[in-house]
Each structure stands twice: as structure tokens, then as C-alpha cells.
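>>> For reference, the sequence and a predicted model appear below.
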Amino acid sequence: MKHFWGLCLLLTLFACSSDSTNRNPYLQEVSFRFDLNLNLPLYSNLKNVGNPVYVGNSGVGTRGAFVMNIGSGYYAFEASCPNHAPNDCSTMTIDGQNVVCSCEGYTYSLFTGQQLDRPNDGKRYHDLLYYRATQSGNVVTISN
């Protein structure tokens, strides 16, 4: 019986993986929590599907976050371009239902977080860094 439990423990240890291939090397994953009150005029656009809002408050992500009502809930993404280290031009801007990085002109969808104009040059490109967004009544909480 002792060997059985030892074997189980050994198998459990080998089953665990520390694969960090999905980790973005340019963005730190900082912990935060921020509430958006949909009754405030600043966030009232989030009541409608497809109207993104930039939240640039201190302590929200690295460079803030983009939040959008996608119909079935809310998505929140980091506002710093995921394909280079944060710098003067890395805070993206809203362009309809997409965001654009002014450094390279890369465009990302706020419905999926995917890069829409990924170059075919063999290099690795990252999609937007996703943050949790949950709704409780008229409050949307974004966190990481």
C-alpha cells in the first residue's frame, strides 16, 4: 500500500507542467481589481454592445485596460501593445471595435483579443492580454 501511494505521488508530480509558452515576455501580469459603475456617465457606453471604453486609472493593468460589452458579457484587455515592451507609443487607441498600436500600426479585435494584421514573417506575435470581467448588477469588475 505504501508503494501504491508513492507511485501515485510520483505520477502526480510528473503530470504537472510548468510550460510557460503562452506567457507574454513583454507584459507583466500585475494583480489589480477595479469596479466600473455603469450608472456613471464615464462608463454608461458599456450598457450597449460593441462600445468599448478605455480605463486609464492608476493601478489598472500596465497601461490601463479596454473594456467592451460583447453581448453575452464583458471582455477586458490590457491597453499596452502586447508585441513590444511598454514605451512612449505602446498605449493603444480605440478605433471602432478594435484597438491600434501607434508604434507599428498593429490592429487587435476587442471581441476576440486577436491580432488582425499578423505579419507572415515567421516571428511569434502575441494577442491582447485578457483580464477577467464580471458583472454584478450595475457594476462591472475587471481584475487580474
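That came through fine. What you see is a predicted model; the values in this text were computed from it and never measured.

>>> Please make it C-alpha for all contacts and neighbour counts, starting now.
Fine.

>>> show me what contacts the one residue sitting closest to the centre of the chain?
Closest to where the C-alpha atoms of the chain average out (C-alpha atoms, centre = their mean) is Tyr130, at 2.0 Å. Applying C-alpha atoms under 8 Å, 6 or more residues apart in numbering to Tyr130 gives the contacts 75-78, 113.

>>> a markdown table please, covering those residues and showing distance to Thr62, secondary structure and neighbour count.
A markdown table is the format used below for the contacts of Tyr130 (distance: C-alpha to C-alpha, whole Å; DSSP: H, G, I helix; E, B strand; the rest coil; neighbours: other C-alpha atoms under 10 Å):
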| residue | distance to Thr62 | secondary structure | neighbour count |
| --- | --- | --- | --- |
| Tyr75 | 17 | strand | 23 |
| Ala76 | 13 | strand | 28 |
| Phe77 | 11 | strand | 23 |
| Glu78 | 7 | strand | 25 |
| Gly113 | 17 | coil | 20 |
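
>>> next up, a second structure to put side by side with the first:
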Amino acid sequence: MKKFFFSLCLFPLIWSCSGDDEIRNNPYLPDLNFSVRLDLSLPEYNNLNFPGNKYTTYNYGINGIVIYNLNNDQYMAFELTDPNHVIQDCSVLTVEGTEATCSCDDGNQYTIITGQQTSGEGQYFLKPYRVVRRGDVLEVSN
């Protein structure tokens, strides 16, 4: 009887929970499937061997990706397209230091350390990508 009563009380609670897909799904950025491997022993990617450094490429993702070495154990990777408006020529982000800036007239700027917006308008953070380090190889994927 206790199990039945517990289940009866739990059932409305489960059904009353709503998903937050509308909040998390960015209507401006499509989901792409890609995977890229960066060999850190190659000179092109040498900066990623040291915390606080980054590597930017415009060959993957929607308009490119930036990878940031947080502490040699943690790497961050983000899409280089402004997540707070439709994709257009000016929505490609340029990176200087740890800031990614949109060239549209909205003043949007983001940090490549957390993906959070630091200035401008919008409700979305930078689109993150998965980064896994295996030995001297970083694999970045969606």
C-alpha cells in the first residue's frame, strides 16, 4: 500500500516537470557533426601546450572554432559564430586575447574561457564543442 501511495504522489510530480529544450536550443546556430584531431607535437599547434594560449581555425564548425588551454588538463572549444543573431557575414567572431568579438553593429563580445557574453545583447552563450586530450592529440568534436 505504501508503494502505491508513493507512486501515486510521485506521478504528478514527474508529469509536471517540463523540458528546457526551448531554452537550450539556439535557433540561430545549426548542429553540425565534425571531428578534428590536433597533434600537439606539431609546430602549428605548439601554443596549445601551454595554459592560457589558444588556437583559432576557420576550417571547422560553422564559421570556425577557437580552442583554449585552461590548465593542460582542461581545454575549451567554442564556435566562432555569434550565437545571438542569424548567421551573416558579420557574425563571424574574431579573437583577440581571450575575447571574441562580432563585427555586426550589436557590440556582442564573449570570453573564450567560459563562453559567456561580456558585452552586447543576447541570451545565448558561445556554442561549446567537446575537447578530449589523449597523449599529444586533442580531439575536438560536436
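Received, thanks. This is a predicted model, so every value here is computed, not measured.

>>> Counterpart of the residue nearest to the centre of the first structure over in the second structure?
Superposed on the second structure with TM-score structural alignment, Tyr130 of the first structure falls opposite Pro128.

>>> what does Asn48 of the first structure give?
By TM-score structural alignment, Asn48 of the first structure lines up with Phe50 in the second structure.

>>> same thing with Leu116 of the first structure?
Alignment note (TM-score structural alignment): Leu116 of the first structure maps to Thr118 of the second structure.

>>> What of Ser143 of the first structure?
Mapped onto the second structure by TM-score structural alignment, Ser143 of the first structure lines up with Ser141.

>>> can you tell me how far Arg124 of the first structure sits from Ala15 of the first structure?
27 Å (C-alpha to C-alpha, to the nearest Å).

>>> Same question for Ala76 of the first structure.
For Ala76 of the first structure, the distance to Ala15 of the first structure (C-alpha to C-alpha) stands at 32 Å.

>>> what's the counterpart of Leu38 of the first structure in the second structure?
Under TM-score structural alignment, Leu38 of the first structure pairs with Leu40 in the second structure.

>>> now do Leu27 of the first structure
Matched by TM-score structural alignment, Leu27 of the first structure corresponds to Leu29 in the second structure.

>>> dump the residue contacts of that match.
Taking C-alpha under 8 Å, 6+ apart, we find Leu29 of the second structure in contact with 81, 83, 86-87.

>>> now swap in Trp5 of the first structure and tell me
Residues counted as contacts of Trp5 of the first structure (C-alpha under 8 Å, 6+ apart): none.
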